[in-house]
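K.L.:
what would the 3D arrangement of this be:
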Amino acid sequence: MRVPTLDLTHRRPAAVTIDLHRGHLDPSVATMPLPADVAERVVKANAAFLADLRRRGVPVIHVVTSYRGSAEIATNPWWSAVADTDATRANVLRHQLPGSPGLELMPEVYDERTDLVVSTKKRYDCFAATDLDHALRALRADTLLLTGVNTNSCVLATAVSGNVRDYAVVAVRDCVDSMDPDLHEAALALIGRAFGWVLTTQEVLARL
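P.N.:
Okay, here's the model as predicted:
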């Protein structure tokens, strides 16, 4: 399917990073780690991309998962079912708990002088029970540049949710990845077929 070109020069984009925290990306403390080499690549790609966006005046919002306790996680039937199994999300009931170093953003991707942080995400969809939509509306943003992890869960769910809220959605290909590598490309294909655009960092920057 040929997708029409998205002209970003006439839109108001904002970068929305998803769970670029130590709980996924720092192998020394991560409770749900990406492979170390993948994590390193994702952090490096995001750091370079976000720095370029800031220079161009594009706002950056980081959305970070955090919980009050494991009981708040366990109310999700699927997560309860896969906890302590051989699933990639086996550590779900110990993920992003209070006091965890995993709650911290990777320092390479965060600029406290300019970036906003939404730290109340509790489910895959970054809009669910957070103030992300309010932050985006205050910025008058109409286009989401999605980066982060995991492509087949949080990135996909947020792309769907952004689409139904009438944002133009862009998944930034080289700035997303997954704990489920076999589903990474499938998730990008789903986004590109039904919910938005899948573009590389170079393609995004060339269109700004």
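
K.L.:
going by C-alpha atoms from here, please, whenever you check contacts or count neighbours.
P.N.:
Noted.

K.L.:
residue contacts, T158?
P.N.:
By C-alpha atoms under 8 Å, 6 or more residues apart in numbering, T158 lies in contact with Y124, D125, C126, F127.

K.L.:
give me that answer again for 7 Å
P.N.:
Applying C-alpha atoms under 7 Å, 6 or more residues apart in numbering to T158 gives the contacts D125, C126, F127.

K.L.:
T200 and R207, how far apart?
P.N.:
Distance, T200 to R207, by C-alpha to C-alpha, to the nearest Å: 11 Å.

K.L.:
next up, for comparison:
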Amino acid sequence: MPAAAHPSRRTPKDPADLNEMWRPAPDRAALLVHDMQRYFLGFFAPGVAPLHQLLDHTAQIVDAAREAGVPVLYTAQPGDMTRAQRGLLHDIWGPGMTGDPAHREIPPEVAPREGEAVLTKWRYSAFARTDLKERLVRLGRDQLVICGVYAHIGCLMTAVDAFTCDVQPFLVADAVADFTPAFHALALEYARERCAATPFTADVVQALRTAPGPACGAGAVRGAGHGC
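P.N.:
As a prediction, this is how the structure comes out:
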């Protein structure tokens, strides 16, 4: 017997809609460089895709953000976490990285400059056990551009939490990377259908170098936590 139509069921929006509706603006966006530590990047072969592309595209976006006066934020795990600090992460990933700089270092081409905040990362989402939301409020930012690794884990969870906080997330399609192309595609498909725009690096760079304009309708209320 065919299932009866649910009276409140809605047809999902076209996945392209958020890419059309939302555009990162220099006076609204913050950039998050997510977990770009050598421990996590060590999964990828050096000098080839996806690592080469990830570093190059992230560097382009970081440069454009700095030129536009867009706040650049970072996340990084502390290393040498205790079993209690790891919590359930230990059950899936084991003890994680050590405190050795060979694990914790962020490559120089995308590394933070003096004065750029590095949030200590404890769980998948950059919002978990950090003051990221409060920072965005203080900065008057209601958009979050996300680059880094891994696309279907921390990057996606951060995008979902940004959406939950009424902060427009932009998961940059070619400035995130993952263990496999399938995981990368999974992250982008879920994000663009449920919580985030998924622009390419060139789109983000162009937008940040363009005079700001309304990204979610005229008269949009700005400020993290207010939404559009």
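
K.L.:
and the TM-score between them?
P.N.:
With the length set by TM-score structural alignment, normalised by the length of structure 1, the two chains reach a TM-score of 0.82; 190 aligned residues with a C-alpha RMSD of 2.0 Å.

K.L.:
would you map the strands across structure 2?
P.N.:
With strands called from DSSP state E, structure 2 shows them at 29-34, 72-76, 118-120, 143-149, 168-177.

K.L.:
E20 of structure 2: which of these is closest?
P.N.:
Evaluated over the strands of structure 2, closeness to E20 of structure 2 peaks at strand 168-177, with 12.1 Å, by C-alpha to C-alpha.

K.L.:
what's the matching range in structure 1 for the closest one?
P.N.:
Using TM-score structural alignment, the residues of structure 1 aligned to strand 168-177 of structure 2 are 168-177.

K.L.:
what packs against the lengthiest helix in structure 2?
P.N.:
Once structure 2 is assigned using DSSP state H, the helix that runs over the most residues is helix 51-68. Packing partners of helix 51-68 of structure 2 (3 or more C-alpha pairs under 7 Å, 6 or more residues apart in numbering; DSSP states H and E): strand 168-177, helix 201-208.

K.L.:
now do the helices in structure 1.
P.N.:
Using DSSP H, helices in structure 1 cover 22-25, 36-55, 70-74, 77-82, 132-138, 156-164, 181-194, 201-207.

K.L.:
give me whichever of those is most buried.
P.N.:
Highest mean neighbour count of the helices of structure 1: helix 22-25, a mean of 27 (counted as mean count of other C-alpha atoms under 10 Å).

K.L.:
quick one: map D56 of structure 2 onto structure 1.
P.N.:
Superposed on structure 1 with TM-score structural alignment, D56 of structure 2 falls opposite K44.

K.L.:
excluding its backbone neighbours, what's nearest its match?
P.N.:
Spatial nearest neighbour of K44 of structure 1, excluding adjacent residues (C-alpha to C-alpha, 6 or more residues apart in numbering): E108 at 7.6 Å.

K.L.:
I figured that neighbour hits N46, correct?
P.N.:
No. In this structure E108 of structure 1 lies outside contact range of N46 using C-alpha atoms under 7 Å: 8.3 Å.

K.L.:
who touches both of the two?
P.N.:
By C-alpha under 7 Å, 6+ apart, no residue touches both E108 of structure 1 and N46.

K.L.:
for the nearest residue to M179 of structure 1 once chain neighbours are set aside, give me its contacts.
P.N.:
Spatially, and ignoring its direct neighbours in sequence, M179 of structure 1 is nearest to L34 (5.1 Å; C-alpha to C-alpha, 6+ apart). Residues near L34 of structure 1 by C-alpha under 7 Å, 6+ apart: H24, L25, S178, M179.

K.L.:
cool, E40 of structure 1 as well?
P.N.:
So E40 of structure 1 contacts nothing (C-alpha under 7 Å, 6+ apart).

K.L.:
related to what we said a few turns ago, just give me which of the contacts of L34 of structure 1 are shared by structure 2.
P.N.:
When you map the contacts of L34 of structure 1 onto structure 2 and apply both residues aligned by TM-score structural alignment, their matches' C-alpha atoms under 7 Å, the shared contacts are L25.
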